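[1] below is the sequence, then the predicted model.
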Amino acid sequence: MAAADSHLDAPPLRPPLANTSAPRDREPPHADLDKLRRWQEERIARRLRGEYESAVLHLAEVVNDNMSTPLRLASIRVEGAARTRQSFLSALVTPFLPPPATPSFSASSDHSSSLGDVLHKARHIGSLLQETDIFQSVEARLEGSRDFLARPGDVDLVLRTRERGRFYLNTSTQVGNNEGGASATCRVRNAFGGAELLQANLAFATTTRVAFSASLSAPLLPYLPYAPSASPNPNLNTRGEISIFGHERDNTTFASSFEGVRGLRAAVRTGTLRNGTHEFAYEGVLRHIGNLAPTASISIREAAGPSIKSALSHTYMRDTRDDALLGTQGSYVKLSHELAGLGGDTSFFKTEGATQLARRLLPGVTVSVAARSGLLWGLDGRPVPFSDRFQLGGPMSVRMFRANGLGPQDGPDSLGGDMYWAAGLSVIGDIPRRPHWPVKLQGFVNLGRLDSMDKSRSLIDNVRESISKPSVGAGVGLVYKLDAVRVEVNFGVPLVASKSDGVRKGIQVGIGLDFL
């Protein structure tokens, strides 16, 4: 009895009970089950987030404290790349591995490698794999080396990847360069396992009645010889491309004819658009001018028939604008040179340049200054074919003039020219009290001229005369950025025009990508 009396039980708890929840928890009443459940989920999420952030900070401290720890990258493995050639992956990752052991190479000579170096290499390799446009995701981890000859501090870098879909098919309607149409595009990514891109396109439009193209491009730099002593810096900025193309274009609005083009092209591109790209290309093209309108001029009738061009070209382009269509800061430069005469029935040298500079003057107000110029010089004494001559004028170049309406004319037809220049000043601003609208106000002044070269005079005299007699147009309008194109509705007048120029007074609409 004494032992039983010594065992005491706590009395049972009976309501009403005091509320012990902390006021800062803001616990909802038990009657509202939905609010109670959401409160509990948010509370758990906050706790997990706090634990995750603490773990990340702790891991960052551990890594930062051990960045100088000696570590050597022994091998690199890429997992999940079933449709990518191992030779291509090896060309990308091999430059990041240390050179193979030789009698003059010992373990003591690789002590400079550390955890920091390995992590930087892992980040660089992951970025390089993403740059191929083959992989949807790339995850990296470090493991102890599996090699039975591994030394202390040797690790393997394992990259777990997930490849993108290979096939892409798209049909769309599109508007650009003052014409509208429909197109179908088929694309095969990583076609042969080495980041190749195989693409075919078929389009129908109002001016270009039908156009087709097929191209195959691939990175070239991974296949170039690699020197193990060089610093690992492979990149995919050098690509080669082979293409075939053709189109049927309706030129009746300015040249009373149709033009058919069939050709092939091979090009090598290198660099990035922001730092500058170079393209070296060869092009062989068969052109045919036919289906003349009854009102076609004698000059167009003489230009009718086939012509063959075989040419080498070089193009440099650099674009630092924040927006290619409505830039508020940055600059754009493009220079191109073409030498024809390596076969075919035409021989000439053509050079062309374009530049644009955009700056923000005031909040919501941007000024844009642009200029273009080109020179065409025949090399065999014969007239340069109509298809290779410059055309100028229209809502995308010298506004308030007809499309391709500047320069030499023969009746209703524009014959093109050997030399041109054009410049423009545009001020673009927000609509008052509606700065968030995608429609902007524009005021512009454009001037330019297109001429045929007078071979009896010097080049300087030809240029001086062309600059002294510009055609000028000015006006105001609205600008709207519609997805990938720019739309302008302008009202203006030509201020100065030559007798042969085709002018356009009143309202003019422009739709395209590259405006002066």
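    Arrived safely, thanks for sending.
[2] drop to CA atoms for contacts and neighbour counts, all remaining ones
    Will do.
[3] buried residues in the helix ranked longest in the chain?
    Ranked by residue count under DSSP state H, the longest helix found in the chain is helix 33-65. Buried positions in helix 33-65, judged by neighbour count with 16 or more other Cα atoms under 10 Å: Trp39.
[4] again, but for stretch 204-211
    For stretch 204-211, by 16+ other Cα under 10 Å, it's 204-205, 207-208, 210-211.
[5] show me which of the residues you listed is closest to Leu264.
    When the buried residues of stretch 204-211 are compared for distance to Leu264 (Cα to Cα), Ala211 comes out closest, at 13.8 Å.
[6] and Ser215, that's in a strand?
    Yes. Under DSSP: H, G, I helix; E, B strand; the rest coil, Ser215 sits within a strand.
[7] ok, back up a step: going on from the longest helix of the chain, what's the next piece of helix or strand?
    Later in the chain than helix 33-65, the nearest helix or strand by DSSP states H and E is strand 72-79.
[8] ok, now which ones touch Gln391?
    Contacts for Gln391 (Cα atoms under 8 Å, 6 or more residues apart in numbering) come out as 404-407, 416-417, 450.
[9] quick one: which of these is most hemmed in?
    Leu406 (30 neighbours; other Cα atoms under 10 Å).
[10] would you agree that one is in contact with Leu447?
    No. Leu406 is beyond contact range of Leu447, at 11.0 Å (criterion: Cα atoms under 8 Å).
[11] strands of the stretch 401-516 of the chain, residue ranges please.
    Along the stretch 401-516 of the chain, counting by DSSP state E, counting those that start in this stretch, strands occupy 409-410, 413-414, 419-430, 439-451, 471-482, 485-496, 506-512.
[12] name the nearest residue to Asp514, sequence neighbours excluded.
    Nearest in space to Asp514, with sequence neighbours left out and distances taken as Cα to Cα, 6 or more residues apart in numbering, is Met396 at 6.8 Å.
[13] could you do Asn490 as well?
    Of all residues beyond its chain neighbours, the one nearest Asn490 is Gly477 (3.9 Å), with distances taken as Cα to Cα, 6+ apart.
[14] number of nearby residues for that neighbour?
    When neighbours are counted by other Cα under 10 Å, Gly477 comes out with 18.
[15] ok, now which ones touch it?
    Gly477 touches 441-443, 488-491, counting by Cα under 8 Å, 6+ apart.
[16] got the contact list for Ala422?
    371-373, 397-398, 446-449.
[17] tabulate those (CSV), appending neighbour count.
    Formatted as CSV, the contacts of Ala422 follow (neighbours: other Cα atoms under 10 Å):
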residue, neighbour count
Ala371, 20
Arg372, 20
Ser373, 18
Ser397, 24
Val398, 29
Asn446, 24
Leu447, 25
Gly448, 27
Arg449, 26
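[18] A further structure is provided below for comparison with the first:
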Amino acid sequence: MGTVHARSLDPLPMQGPDLGVQPDDIEAPGVEPEPKQEVLQNKDVVVQTVHVDGLGRTKEDLLTYEIRDVFKARNLIEVMKKSHEARQKLLRLGIFRKVTVVIDTSRGEGALPNGLEVTFQVTELRRLTGSYNTTVGNNEGSMVLGLKMPNVLGRAERLGFQFSYGTKETSYGVSFFKPQPGNFERSVTLNAFKVMGQFPWSSLRESDRGVSAELTFPVWRTSQSLKYEAVWRELSCLAGTASFAVREESGHSLKSSLSHAMVVDSRTSSILPRSGGLLRIHQELAGYTGGDASFLKENFEIQLNKGLLWGSVLSASLWGGLLLPIGDSHTSIADRFYLGGPTSVRGFSMYSMGPQSEGDYLGGEAYWAGGLHLFTPLPFTRRRGGFMDLFRTHLFLNAGNLCNLNYGEGPASHLQRLAECVRWSYGLGLVLRLGNIARLELNYCIPMGVQSGDRICDGVQFGAGIRFL
């Protein structure tokens, strides 16, 4: 099973986007290049054979989906482009360490004068790989150890074990990932996990043990996911000084929920985008599939980015959420929303806004938060690119509110509660982009609209995370 052979004598025309060609990865020793691209585009060719050399445990039918478009090329330029696209698809499977492409003239019996053969030379990943890295969450850092068995069943499946030790959470779990052959965006993921977290703003310790199954699939320009999760939760007090309200929440509970998420993302980057927008909607329904937690939870995120003069970017964000208990149940402190901190409403301490009891913050059943930013390159820098391009200065204005609702009063009273006692802040700061995975902020904040019980951070505030208001 070391070679895959495919043959086609009647290729169909296909027009696609120009993804570019990597000369180091595509070789054409048997084809004499023409001096002009227009001549190559008008020279008809037929891709007669495609080989994949270097296979070990990979099933042949998986690769047929990824390389079939190569047969649709009608000239040499298209052959090179579609071969490059097929190479990118093979690398995206996560089962090959290296993929190179060789384009040559057809040889042997049945070879046509204008026939070509394309060979993909692949190097498979080892059966067991390990990793060690650090990750950044919302004002949290973690050390992550992982073991993976890529291509465990021969069709790009992945079995993994991960242990994470962080400043607020420690977790470990086993996962199994299975993509659909020919449609890598459509996949199934199974998880079994345990998460132990400490939340000092609520004097709360939480330990979760659970399983989940998630189906991910694209619909038009959106990414959709459906998920079932069953979690056994144990809540306890983090300190002997915890408030009575937190002690009341302590104990065991079982949450069994179905959730749906939709994401539309046209941003040029998830960290400091120059243009584009984001829409993320998430719904969770608990109680109808068992467990003692019964609620409907809705939240959304909207972000718009517009490029201005001299490399400046104007960015606007809006978050919101609503938690509705079902029946006679009451909402748990583990399910409510929290707001405030360097990644949301700046100038306030981490999750230290809204309902609280004896200094312990209990979260809210409804919230909204909005942010307006003006990002600019560093002043007095003549050159663009390089290390200094990772930095931005920004002016910001944040606002938001978090509260509990009386569900017997109706929607109008809910909106009135959210519009009362709005917290807001403004300031300026320096932003550092860490690749395309996280960013750091050092801001000078001036909190306004402070309410009784809120904990503020007036002056310099540092933030690190992957999701910012």
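    Right, received. Where do you want to start? Owing to the predicted nature of the structure, the values given are computational and were not obtained by experimental measurement.
[19] TM-score for these two?
    After superposition, the two chains reach a TM-score of 0.82 (TM-score structural alignment, normalised by the length of the second structure), with 429 aligned residues with a Cα RMSD of 3.1 Å.
[20] do I have it right that Thr161 of the first structure meets Ala82?
    No. Here Thr161 of the first structure does not reach Ala82: they are 9.7 Å apart, not a contact under Cα under 8 Å.
[21] looking at those two, which is more packed in?
    The neighbour count for Thr161 of the first structure versus Ala82, taken as other Cα under 10 Å, is higher for Thr161 (21 against 12).
[22] that one - that's part of a strand, no?
    Yes. Counting by three-state DSSP, Thr161 of the first structure is located in a strand.
[23] need the contact list for the aligned partner of it in the second structure.
    Thr161 of the first structure maps onto Gln121 in the second structure, with residues paired by TM-score structural alignment. By Cα under 8 Å, 6+ apart, the contact set of Gln121 of the second structure is 52-54, 99-102.
[24] again with Arg399 of the first structure
    393, 446, 473-474, 508.
[25] now the equivalent of Arg423 of the second structure over in the first structure: how far from Gln391 of the first structure?
    Here Arg423 of the second structure is matched to Ser471 in the first structure, going by TM-score structural alignment. For Ser471 of the first structure, the distance to Gln391 of the first structure equals 14 Å [Cα to Cα, to the nearest Å].
[26] ditto for Thr173 of the first structure
    Distance from Thr173 of the first structure to Gln391 of the first structure, by Cα to Cα: 27 Å.
[27] what residue in the second structure is paired with the residue nearest to Asp514 of the first structure?
    Counting by TM-score structural alignment, Met396 of the first structure corresponds to Thr343 in the second structure.
[28] equivalent analysis for Val369 of the first structure, please.
    Alignment note (TM-score structural alignment): Val369 of the first structure maps to Ala316 of the second structure.
[29] surely that match and Asn305 touch.
    Yes. At 6.6 Å, Ala316 of the second structure and Asn305 qualify as touching, with contact defined as Cα under 8 Å.
[30] how deep is the aligned residue in the first structure for Pro411 of the second structure tucked in, by neighbour count?
    Using TM-score structural alignment, the equivalent of Pro411 of the second structure in the first structure is Leu459. Counted by other Cα under 10 Å, the residues lying close to Leu459 of the first structure total 11.
[31] residue contacts, the aligned partner of His252 of the second structure in the first structure?
    Matched to the first structure by TM-score structural alignment, His252 of the second structure sits across from Pro306. By Cα under 8 Å, 6+ apart, the contact set of Pro306 of the first structure is 286-289.
[32] now list the buried members of those.
    Judged by 16+ other Cα under 10 Å, buried ones among these: 286-289.
[33] just put the contacts of Pro306 of the first structure in JSON lines and tack on distance to Glu248 of the first structure.
    Formatted as JSON lines, the contacts of Pro306 of the first structure follow (distance: Cα to Cα, whole Å):
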{"residue": "Leu286", "distance to Glu248 of the first structure": "12"}
{"residue": "Arg287", "distance to Glu248 of the first structure": "10"}
{"residue": "His288", "distance to Glu248 of the first structure": "10"}
{"residue": "Ile289", "distance to Glu248 of the first structure": "10"}
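[34] reformat the residues you listed as CSV; add secondary structure and distance to Thr238 of the first structure.
    CSV is the format used below for the contacts of Pro306 of the first structure (DSSP: H, G, I helix; E, B strand; the rest coil; distance: Cα to Cα, whole Å):
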residue, secondary structure, distance to Thr238 of the first structure
Leu286, strand, 29
Arg287, strand, 30
His288, strand, 34
Ile289, strand, 36
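[35] which one of the residues you listed is nearest to Leu342 of the first structure?
    Using Cα to Cα, these come closest to Leu342 of the first structure at Leu286, 13.8 Å.
[36] wait, that closest one touches Ser307, no?
    Yes. Using Cα under 8 Å, Leu286 of the first structure makes contact with Ser307 at a distance of 6.0 Å.
[37] can you name the element that comes right after the longest helix seen in the second structure?
    Ordering each helix of the second structure by length in residues (DSSP H) puts helix 76-92 first. Next helix or strand after helix 76-92 of the second structure toward the C-terminus (DSSP H and E): strand 96-105.
[38] what angle separates that following strand from helix 76-92?
    Note on geometry: by axes from the mean of the first three to the mean of the last three Cα atoms, to 10 degrees, strand 96-105 of the second structure and helix 76-92 are set 160 degrees apart in direction.
[39] and strand 96-105 of the second structure, how far out from the chain middle?
    30 Å (Cα atoms, centre = their mean, to the nearest Å).
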